[in-house]
Each structure stands twice: as C-alpha cells, then as structure tokens.
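> Requesting a structural model of the entry that follows:
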Amino acid sequence: MSANPQVERLEAAGPSPAATGESPVWRVAEQALYWVDIPAKKIVRGSLATGQRTEWLLPEQVACIAFDHAGTVLAGCETGLFGVTLADVSKAASGEPLTASLRKLAAPEFPHGGMRFNDGRCDRQGRFWAGTMVMDMAAAIPGGALYRFDEKGVLSAPVVDSLITQNGLGWSPDGTTMYLSDSHPLRRLIWAFDYDVETAEPRNRRVFADLHHYSGRPDGAAVDADGCYWICANDAGLLLRFTPQGKLDRQIPVPAVKPAMCAFGGRDLDTLFVTSIRPANGASEHDGHVFALRPGVSGLPEPEFAGQL
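Modelled structure (predicted):
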C-alpha cells in the first residue's frame, strides 16, 4: 500500500473551480461522479469515460445529494429536502447549465434564520440522513441537528442536536457503526455511535477522534471496505484515515488546503475522489477543484435511497 499515492486533478471535473465543492457521489450505473457547488446552487457531473462536465442549476443552495433507484436526486438544500429530476445530459449545450425540476419532500422547523442543510447521505439500508447548520459559521451557533428521512417519506425529529457545523456522516461496512463530525473550529470532533440497522437508532455516542490532537477540521468522510474511516482535514490539506478503533494510521496530503468531502468510485471502486473549497483570499490554482487518487484500498458502492422520490 503506497503511503503517498499520486494525487491528480480530475480532468472530467472541468477547468472551473467550485466555491464550495461538496457531496461527491459515484454512480456505478453511469461510471460518473456527481458533486455540488453549494453557493453556486449547482449539481455537477463528470464523466470519466468522455471527460464531459455537465451542470444543473437549482433555485437555491444545494449541499448534499443521494440518488434513488430510478436516478432521481434526493437533495438537502436551504429550505428543506427535495426530489430533483435532472434534465437529460444529452440536452446540454456548450457551457450552459441544464435545468432541474424540484419537488419539496420535507422540511424541519429551523430554530434560527440563515440555516440550511449541510452534509448528508444514505445509511446501508437506504435511509437518508442529513444535518443542518447556521450558515454564519463565525456566529458559532449550535442550532444544527441531524435528521433521518426514511423510505416512507417521513422526516424524523432531531436525532442529534446542538451541532454547530454538522459533517462527517458515514457507516461501517456492516452498518452497525455510524460516524458523525462537527467541523466547526470550536468543536473539531468525530463521534461514533452504535447503530441499530432495524430501527435506525444511533446509541452510545462516544468520541471517535478529537482533531485538536491532529491537523485540520473534520469535514466530509468516506468508509472503505476494510471499515476504516477517511476524513477530509479541512484547513490542513490532508486526508486522514482512522482504523475502526480510532487510531490514525495514514495521512495523505492533497493540493487544496480545504478538502471538503471524499468518496470512493471508479470501475473497481479503488479511486478516492476529493472535492474542495476555494478560500475567499489567497487561493491557489488547485483550491476548489476535484482530485483523484488510488490509496491502495477499495470502497463500497454508495447506497441508494430506498424509497421512491
């Protein structure tokens, strides 16, 4: 296993950097990577086979996405969760974003103004989990919460509350451990929970890793086939891998100072894709781009939403 695999910019992501690149999802059926640019209100697709980049423009900020079996997108946005039907890729004109039709599925009661959804994905059984945050991170308001949206279309009450910047969702390969982070500079914590795959209830919350002892802030994550947890160390330009026991066993530098979220993909699910955020000041030529590396381990297919959107 290479300690420092080659990290390359993903050509299929195109030349335009994202302001906040997040939520990479590998679609096995298409052999393509999807991700979002939150403030640009865009869902983006990169085809590895053709190198084609396609964008869809939404009417509000979109932070996290998953797909159902039919290819409809389940998106966590500013005002709630939406079912999003993307206009066909074949209709794309050169350089022009495509349209998307949205249907609101559910919305929590936001306790503060200026909030939106942030990190989200499906558990191994296809239930969608996503958290909320106050967009003004400088205010450090712990008004965020984690929610579950099940296959029947029911949005739960807050399952975990008092979060400042919810992030880092992931599940062990057998689905019995759930991971969650708070990436705010005042928190920098990753938690693990025992997860009941039948009832979808997380219990026994404990600190899995405290990034005050390492570098960066714990942003988005992925779990590999060995059960190890990969976290993007935002502000440190690193990927960190923790064993299921919470031991840091690898760290890989990436060209962007703010890696945001990672996802396994590629034909053999042995490529790790990394989205990044472009700083407002002092950005390098690499910040805001998508990167790819082969870390010597494979991931698991991203679960699809079990309901019908």
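> Going by C-alpha atoms from here, please, whenever you check contacts or count neighbours.
Noted.
> so where's the longest strand in the chain?
Secondary structure of the chain read by DSSP state E shows that its longest strand is strand 201-210.
> Which positions within stretch 259-269 qualify as buried?
Neighbour counts over stretch 259-269 (16 or more other Cα atoms under 10 Å) mark Pro259, Ala260, Met261, Cys262, Ala263, Phe264, Gly265, Gly266, Leu269 as buried.
> Then stretch 214-231?
Result for stretch 214-231 [16+ other Cα under 10 Å]: buried residues 215-225, 227-231.
> any idea which helix or strand comes after the longest strand of the chain?
strand 217-223 (DSSP states H and E).
> and the helix or strand following that next one, what other elements does it pack with?
Beyond strand 217-223 on the C-terminal side, the first helix or strand identified by DSSP H and E is strand 229-234. Contacts defined by 3 or more Cα pairs under 8 Å, 6 or more residues apart in numbering; DSSP states H and E place strand 229-234 against strand 217-223, strand 238-242, strand 259-265.
> please give me the structure for this one as well, since I'd like to look at both together:
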Amino acid sequence: MQAELIADTRCATGESPVWVANEQALYWTDIPAGRQWRWQAANGALSHRDAPEALACMAPTEDGTAWVAGMASGVFLLQPQDDGRLSDKRLATAPHARNGMRFNDGRCDRQGRFWAGTMLMDMAAAASVGVLYRYTTDAGLLAQLDGFITPNGLAFSPDGQTMYLSDSHPSVQAIWAFDYDTETGTPHNRRLFVDMKPLAGRPDGAAVDADGCYWICGNDAGLVHRFTPEGRLDRSLAVPVKKPAMCAFGGTNLDTLFVTSIRPDGVDLSDQPLAGGVFALRPGTQGLPEPTFRV
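All right, here's what the predicted structure looks like:
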C-alpha cells in the first residue's frame, strides 16, 4: 500500500491530526513551532495559524468555533484570528514537577472530556514525572495517572469503555488498556495491552477504527501498526519516513488514515527527505468521528 504525501510541511514534531468533517479539512500541530496547520481535501490548500507557545495536542469545541489545547504550560482555549494567529485564553495551569515540561499527546473521550499527558522534554533524562490529566470546565484540570516518561497513544474504544495509553520512551515501550467509567471519566483496571519492545518501532500516537482495532505509529520504524482489541498485531503499513508520530482517520467516508511525522534536527535526512510531512493511507477500514470538547 503506497503512502501519499499530502503536505510537505517539514514539521519538527507533527502531531495531533484531527479531521473536521464539516470543513472536509485535516488539522494538525507542529509542537515546538506552536503552529496549527490546516489542509483542505477539496483542493489541497494549506494554511496555518500560530499559538504563543508549544502546541502539543488539541480538540475542537462542540460549536466548532475554537480549540481546547494542551500546550507548554497548561490547557488553553484557542480561537482563530484573521491575522494568522490563534488567540489564547488560559483555562488551567499545569503544575509541572520540573522545569522543561510540556503537554504531549491528548484528545477528548467519547463524552467530550479533554485528556492530555505531560512529559519532560529532555527524554535522555528518562524522568518518570509525566502525568495524565483530565480537563473539564466544571472540575478543571485533575491528575488521573502518573509515573510516565513519555505518555502517548491515548485513544478510546468505539463504546468509550476502554481507554488506551502508551509510554513511548525507549526504556518502556508499552501500551496499556484500562476499563473506563464513562459516567465519571475514570480509568481503572490497568493491564498490559501490548509490549512493543519485541516489535518494530516505539509506540507513539494512535487512533481507533470502527472495528475497535487500535492503530499506533511505530516511531523509528516507519510503520503504523494495527492491533485487534485482543492485542494481536493484525497488520503494519509503511510510510516513507522513520518517525511517524500520530495517525487519525478522515476523508468523506472516514476511510483515509492520515499520518503526521517528525523531522529530527541535526540528522542526515537524505534517506527520508519527506520527514516532517503528512501522509495519507487507504487501510481498507473506516474510522470514527473525533469527539469534540463539550463545554
């Protein structure tokens, strides 16, 4: 299956792809640039808006006028401006354990609560200070799980009753599943879903399809893996870069798998000139609409 390049944006860290159906457009972020990108399926037009700090993960609000986002210092409400900026309103400050931390992977659960994890940007330190937070307008920002180095791969099953989470640090490379109480927004009964150490690539960003299978980027291996709900590796699809970062379903029928990627600094990229681009795959299965943030 051939991966199609849709945007040669050369993102340092392309993350958080989100398909917005009523616009027929894909949005994603370049984390360190604090940039939100937009690609229109009808004509391939690219545009972007800039936020005031690193923009890690985001979800559209239910009215479609703004985005809730996990950034460097906290959770923000971002609204598009005509001058190419994203105006920002701080919703909550993250009580980071150390300097040099930021939010990383995140999304909404099926009920519209925003979830996002934090990490120390110096991955070489291997510091397990990362925290998974839940944000709602009524309760604010609440820590739910801790002890992670690089929390990633957050996703929810079609019925919302299973939550998936990974730690992509080389020393961990594990994906867990949790039972998820949809009424209270609480994960429990943590168990190992997949040990990625014997497999190709470190577990990065993820998506769930309509069959309940879990797709996750194999960072460093140029692959996107599909696991059944039982944790069995079903297939692996290739992209022409070493560091795919996160995937999301989109397109008119939600049958296209979009994949963002990382363009590492100070590395010979002659064998992967498209690093940092966004790719489209036709995996032969459909995804689910991305939940919006409910105020």
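> still on that earlier bit, so where in structure 2 does the longest strand of structure 1 end up aligned?
Per TM-score structural alignment, the counterpart of strand 201-210 of structure 1 in structure 2 is residues 186-195.
> And the longest strand of structure 1, how far out from the chain middle?
Distance, stretch centre to chain centre, for strand 201-210 of structure 1: 19 Å (Cα atoms, centre = their mean, to the nearest Å).
> Just want the angle from it to strand 217-223.
In terms of direction (axes from the mean of the first three to the mean of the last three Cα atoms, to 10 degrees), strand 201-210 of structure 1 departs from strand 217-223 by 120 degrees.
> How about the secondary structure of Pro273 of structure 2?
coil (DSSP: H, G, I helix; E, B strand; the rest coil).
> Could I get the contacting residues of the counterpart of Thr165 of structure 1 in structure 2?
The alignment partner of Thr165 of structure 1 in structure 2, by TM-score structural alignment, is Thr150. Residues in contact with Thr150 of structure 2 (Cα atoms under 8 Å, 6 or more residues apart in numbering) are Asn104, Thr118, Met119, Leu120, Met123, Ser128, Gly130, Asp167, Ser168, His169.
> sorry, back to before: in the superposed pair, what's the mean gap between the longest strand of structure 1 and structure 2?
Once fitted to structure 2, strand 201-210 of structure 1 is off its aligned match by 0.5 Å on average (mean Cα distance after the TM-score superposition for structure 1).
> got the buried residues for that strand?
Buried residues in strand 201-210 of structure 1 (16+ other Cα under 10 Å): Pro202, Phe208, Ala209, Asp210.
> ok, and the closest non-adjacent residue to the alignment partner in structure 2 of Val274 of structure 1?
Using TM-score structural alignment, the equivalent of Val274 of structure 1 in structure 2 is Val259. Once flanking residues are discounted, Val259 of structure 2 sits nearest to Cys247: 4.4 Å by Cα to Cα, 6 or more residues apart in numbering.
> gap between the aligned residue in structure 1 for the one you found and Ala100 of structure 1?
Residue pairing (TM-score structural alignment): Cys247 of structure 2 is matched to Cys262 of structure 1. As judged by Cα to Cα, to the nearest Å, Cys262 of structure 1 and Ala100 of structure 1 stand 25 Å apart.
> Which other helices and strands does the longest strand of structure 1 contact?
Against strand 201-210 of structure 1 (3+ Cα pairs under 8 Å, 6+ apart) you get strand 189-196.
> and the longest strand of structure 1 with strand 238-242, angle?
120 degrees.
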